[in-house]
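Peer 1: Just need the structure, nothing else, for what follows:
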Amino acid sequence: MLLARVGETEKANELADVLSREYPLDTLTQNYSLPIVSAAVRLQENDPAGAIESLRPTVKYEFSIPDTLNSVYPAYLRGLAYLQMGNGALAVPEFEKVIDHPGIVGRFVIGALARLQLARARAMSGDKTLAKKSYEEFLDLWRGADLDLPIYRKAKIEYTKLE
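Peer 2: As a prediction, this is how the structure comes out:
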């Protein structure tokens, strides 16, 4: 999944094929982990509809806590796909799923990033008031982090443009 998210889609697909062959009957591998990899690859390929389709098998498992990812990662990727499609209204509930389940998400980075993506989704939907609130939550969470991180700087710029 990480390889897919950073654009190494060929390697991600190769490793996914190996996992699929080695664990053909493993429910979480086949219905959670591999669809996540496929969705991440499709997002890299600018195919958000394909990403959403890839995530269909994950719906009944997205609140599980598999060994591979301790998060509600399918919802996060689905939200990113809706953002890529320009549909903030459909992205909002996906990011809210991540935020509303901190016990599953734990300290995984999507817990913080979901707030940023929720802000973007709300801004895209035209709800500036709630978008500002989500940006503030994200910026507050990252206040003690490296302030030169590109994602933090970009979020601050986006937030400023809402004012």
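
Peer 1: Could you use CA atoms for every contact and neighbour count after this?
Peer 2: Noted.

Peer 1: packing partners for the helix or strand containing Lys154?
Peer 2: For Lys154, the host element (DSSP states H and E) is helix 150-162. In terms of contacts (3 or more CA pairs under 8 Å, 6 or more residues apart in numbering; DSSP states H and E), helix 150-162 is packed against helix 128-141.

Peer 1: if we go to 6 Å?
Peer 2: Using 3 or more CA pairs under 6 Å, 6 or more residues apart in numbering; DSSP states H and E, no helix or strand is in contact with helix 150-162.

Peer 1: Okay, Leu113 and Arg21: tell me how far apart.
Peer 2: 33 Å (CA to CA, to the nearest Å).

Peer 1: for Pro48, what are its contacts?
Peer 2: Shown in contact with Pro48 (CA atoms under 6 Å, 6 or more residues apart in numbering): Ala81.

Peer 1: thinking Gly79 is in contact with Ala91, fair?
Peer 2: Yes - between Gly79 and Ala91 there is a contact at 4.2 Å, judged by CA atoms under 6 Å.

Peer 1: circling back to that earlier point, name the residues of the helix holding Lys154 that are buried.
Peer 2: For helix 150-162, a neighbour-count test (16 or more other CA atoms under 10 Å) marks Tyr152, Ala155, Lys156, Glu158, Tyr159 as buried.

Peer 1: Could you also give me the structure for this second sequence? I'd like to compare it with the first:
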Amino acid sequence: MFALGLSEQVTVGLGLALGGGLGGVSYLLVADSPGETADETMTVSAETERAPEPQPIDLFDGHPDPVLYFVDEGHGPIVRAANEAFGTTFDVPSDRLDGTALSEALLVAGIDEVDAETVSATDLDVVALSTAHDEPRQFRLRTAGVPSAGYLLLTPLGTAAN
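Peer 2: Coordinates of the predicted model:
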């Protein structure tokens, strides 16, 4: 068992860093010989938590229509997941969209009528035109979730000529 002598002093602190992560500081004061002190300071930090994954995952992945899960992380809405239907519909690997701006995902889908800030800030239910393929198609765009985090569902309605 380790015991500290009376001449040794240990201080440990835990605080919140400015960037939102946890941090800790320990201060160790040890007397090497009478009248001398050694000073060591150590800072420890932890990464901030990542945004939650879409739940329930099986409903998200198995949905027949394109779906994006987005989170506003302070610099605008970011796509955290796209289901396979999104990848198939817009000919993009769905796992590549993780971490991209929602505005870029909308451009991949060929939708420029709706901006990312509108998607993340309001309950959206609008018909928009996608020009991602040779033949323009209409999609009904709806959001579900709380402001700044949720799902964007793109339900195909048909070609623009219909």
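
Peer 1: quick one: TM-score?
Peer 2: Here the superposed chains carry a TM-score of 0.21, computed using TM-score structural alignment, normalised by the length of the second structure; 62 aligned residues with a CA RMSD of 5.7 Å.

Peer 1: returning to that earlier point: neighbour count winner among Leu113 and Arg21 of the first structure?
Peer 2: Set side by side, Leu113 of the first structure and Arg21 show more neighbours around Leu113, with 19 against 10, by other CA atoms under 10 Å.

Peer 1: Figure out the helix or strand that the more buried one lives in.
Peer 2: Judged by DSSP H and E, Leu113 of the first structure forms part of helix 110-124.

Peer 1: With the flanking residues excluded, which residue is spatially nearest to Leu153 of the second structure?
Peer 2: Counting by CA to CA, 6 or more residues apart in numbering, Leu153 of the second structure lies nearest to Val67, which is 4.6 Å off, once chain neighbours are set aside.

Peer 1: and that neighbour, how far is that from Gly158 of the second structure?
Peer 2: In terms of CA to CA, Val67 of the second structure sits 17 Å off from Gly158 of the second structure.

Peer 1: The residue nearest to Val71 of the second structure when sequence neighbours are not counted: how many residues sit nearby?
Peer 2: Closest residue to Val71 of the second structure apart from its sequence neighbours, by CA to CA, 6+ apart: Ala149 at 4.2 Å. Ala149 of the second structure is flanked by 24 other residues according to other CA under 10 Å.

Peer 1: Same question for Ser45 of the second structure.
Peer 2: 14.

Peer 1: got it, and Arg115 of the first structure?
Peer 2: Look at Arg115 of the first structure: counted by other CA under 10 Å, it has 25 neighbours.

Peer 1: residues contacting it?
Peer 2: Ser134, Phe138.

Peer 1: Recalculate using a threshold of 7 Å.
Peer 2: Counting by CA atoms under 7 Å, 6 or more residues apart in numbering, Arg115 of the first structure touches Ser134, Tyr135, Glu137, Phe138.

Peer 1: isn't the residue nearest to Leu153 of the second structure right next to Leu152, touching?
Peer 2: Yes - in this structure, Val67 of the second structure is within contact of Leu152 by CA atoms under 7 Å, at 5.6 Å.

Peer 1: Contacts for stretch 155-163 of the first structure, please.
Peer 2: Residues from elsewhere that reach stretch 155-163 of the first structure (CA under 7 Å, 6+ apart): Lys128, Lys132, Tyr135.

Peer 1: Take those and lay them out in TSV including neighbour count and distance to Val37 of the first structure.
Peer 2: Listed next are the contacts of stretch 155-163 of the first structure as TSV, based on neighbours: other CA atoms under 10 Å; distance: CA to CA, whole Å:
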residue	neighbour count	distance to Val37 of the first structure
Lys128	17	33
Lys132	21	31
Tyr135	25	28
